[in-house]
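**Q** Whatever this is, show me its structure:
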Amino acid sequence: MTDTRHTYSVSVTWTGNSGAGTASLRSYSRDHDVEAPGVPTIAGSSDPAFRGDASRWNPEQLFVASIAQCHMLWYLGLAAQAGVIVTSYVDAPIAVMIEEPGGAGQFESVTLRPVVRIDASSDADLAEQVHHRVADYCVIARSITTPIGYEVTIER
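**A** The predicted structure follows:
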């Protein structure tokens, strides 16, 4: 059996030249657009802690969102295969990034906190167990070294 390859391409365009380019750290905006064919443009910037615009998405938020989205989508599929009927899924993940002296940093942890509502006929223990299987499939989780934790709530 051969691997199937998928290619993902986006365009990231810096829109923050205020006229002086990058003459200094304060002379330009961190604003940029993230685009891909057929989907709305994401207005991006850096985190406000790094001179960014708080009204735009920053890479750190998008990183956490991609982990949560991937987990949710795999969870829903695995739950369906296991016979768990999910009727609602809401996640409010949190992540901790450590900034080192000099500005470098990395994520220390990501904690997914999904609240999953299941049909009364579904097995709550099985619904919880399915969460632990997701890490075997989610390409985002499998591609990063940041530890991902789970605080799962199952409701009926």
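**Q** going forward, measure contacts and count neighbours with C-alpha atoms only.
**A** Fine.
**Q** Would you mind measuring from R113 to T41?
**A** Distance, R113 to T41, using C-alpha to C-alpha, to the nearest Å: 27 Å.
**Q** These two: which is more packed in?
**A** R113 (17 against 13; other C-alpha atoms under 10 Å).
**Q** Please name the residues that touch that one.
**A** Each residue near R113 by C-alpha atoms under 8 Å, 6 or more residues apart in numbering is listed here: 91-94, 150-153.
**Q** before we go on, could you also do this sequence so I can check it against the first one:
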Amino acid sequence: MQRFPHQYSASVAGTPTGSLTMSSPELPDLPVESPPEFGGPAGYWSPETLLVAAAADCFALTWRSVATANHVEWSDLRVEASGVLDRVERVTRFTEIRLAVHLTVPAGTDPDRIGALVDKTEGACLVSNSLSAPTTIDLHLAEG
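**A** Here you go, the predicted model:
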């Protein structure tokens, strides 16, 4: 890992009547729009879906690191994320991020240890740590 601080950059460009395009160096462009809930067209990534996806992605990548550092074997991971956007004291904001973590581990793996490492993962996730909305984890553990 590189020394801190890390810096990231992205830009968004477009026209009044066309879609907007998000760009970042060395990454593919991503068309973005307002979500349908705010009058945008369906089928585009929005700031809202990108934020919820970032929470899921951060958890998955952090889990991979935590599991490796703790010598935990696992064969499959799926993180389903949902976010609740609401008005609180006249401010529109996310009030909760929910992560359903589906994890497959070898038979005989200690579920309490996995639960503790999932908690450690959530605590180490930089996206969750950067949000004012709380993140809740629902672990679905399977052996296989």
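**Q** Need the TM-score from the superposition.
**A** Superposed pair, TM-score by TM-score structural alignment, normalised by the length of the second structure: 0.88. Supporting alignment: 141 aligned residues with a C-alpha RMSD of 1.9 Å.
**Q** so which of the contacts of R113 of the first structure hold up in the second structure?
**A** By both residues aligned by TM-score structural alignment, their matches' C-alpha atoms under 8 Å, the contacts of R113 of the first structure still in contact after alignment to the second structure are 91-93, 150-153.
**Q** Pick the one among these closest to S9 of the first structure.
**A** Set against S9 of the first structure, the nearest of those by C-alpha to C-alpha is P93 (25.9 Å).
**Q** what lines up against the closest one once you look at the second structure?
**A** Aligned counterpart of P93 of the first structure in the second structure: A81 (TM-score structural alignment).
**Q** can I assume that match is in contact with L51?
**A** No: the criterion here is C-alpha atoms under 8 Å, and A81 of the second structure misses it with L51 at 9.9 Å.
**Q** which residue lines up with G40 of the second structure in the first structure?
**A** Using TM-score structural alignment, the equivalent of G40 of the second structure in the first structure is G52.
**Q** Now do A92 of the first structure against S46 of the first structure, distance only.
**A** For A92 of the first structure, the distance to S46 of the first structure - C-alpha to C-alpha - is 21 Å.
**Q** more crowded one of these two?
**A** Set A92 of the first structure next to S46 and count neighbours by other C-alpha under 10 Å: S46 wins out with 20 against 12.
**Q** Report the contact partners of the closest residue to that one other than its chain neighbours.
**A** Spatial nearest neighbour of S46 of the first structure, excluding adjacent residues (C-alpha to C-alpha, 6 or more residues apart in numbering): G52 at 4.2 Å. By C-alpha under 8 Å, 6+ apart, G52 of the first structure lies in contact with 29-31, 45-46, 58.
**Q** List the residues that contact A36 of the first structure.
**A** A36 of the first structure makes contacts with 9-11, as judged by C-alpha under 8 Å, 6+ apart.
**Q** Need the counterpart of it in the second structure.
**A** Counting by TM-score structural alignment, A36 of the first structure lines up with S24 in the second structure.
**Q** ranges for the helices of the second structure?
**A** Secondary structure of the second structure by DSSP state H: the helices cover 47-69, 111-124, 126-130.
**Q** looking at those helices, which is buried most?
**A** Counting by mean count of other C-alpha atoms under 10 Å, helix 47-69 has the highest mean neighbour count of the helices of the second structure, with a mean of 17.
**Q** Tell me roughly how far it lies from the first structure on average.
**A** When the first structure is overlaid, helix 47-69 of the second structure sits 0.8 Å from its aligned residues on average, using mean C-alpha distance after the TM-score superposition for the first structure.
**Q** which strands and helices sit next to that helix?
**A** Counting by 3 or more C-alpha pairs under 8 Å, 6 or more residues apart in numbering; DSSP states H and E, the packing neighbours recorded for helix 47-69 of the second structure are strand 76-88, strand 91-105, helix 111-124, helix 126-130.
**Q** Once aligned, what mean separation remains between the first one and the first structure?
**A** Taking mean C-alpha distance after the TM-score superposition for the first structure, the mean distance separating strand 76-88 of the second structure from the aligned residues in the first structure is 1.5 Å.
**Q** Identify all contacting residues around that strand.
**A** 52-53, 55-57, 59-60, 92-105.
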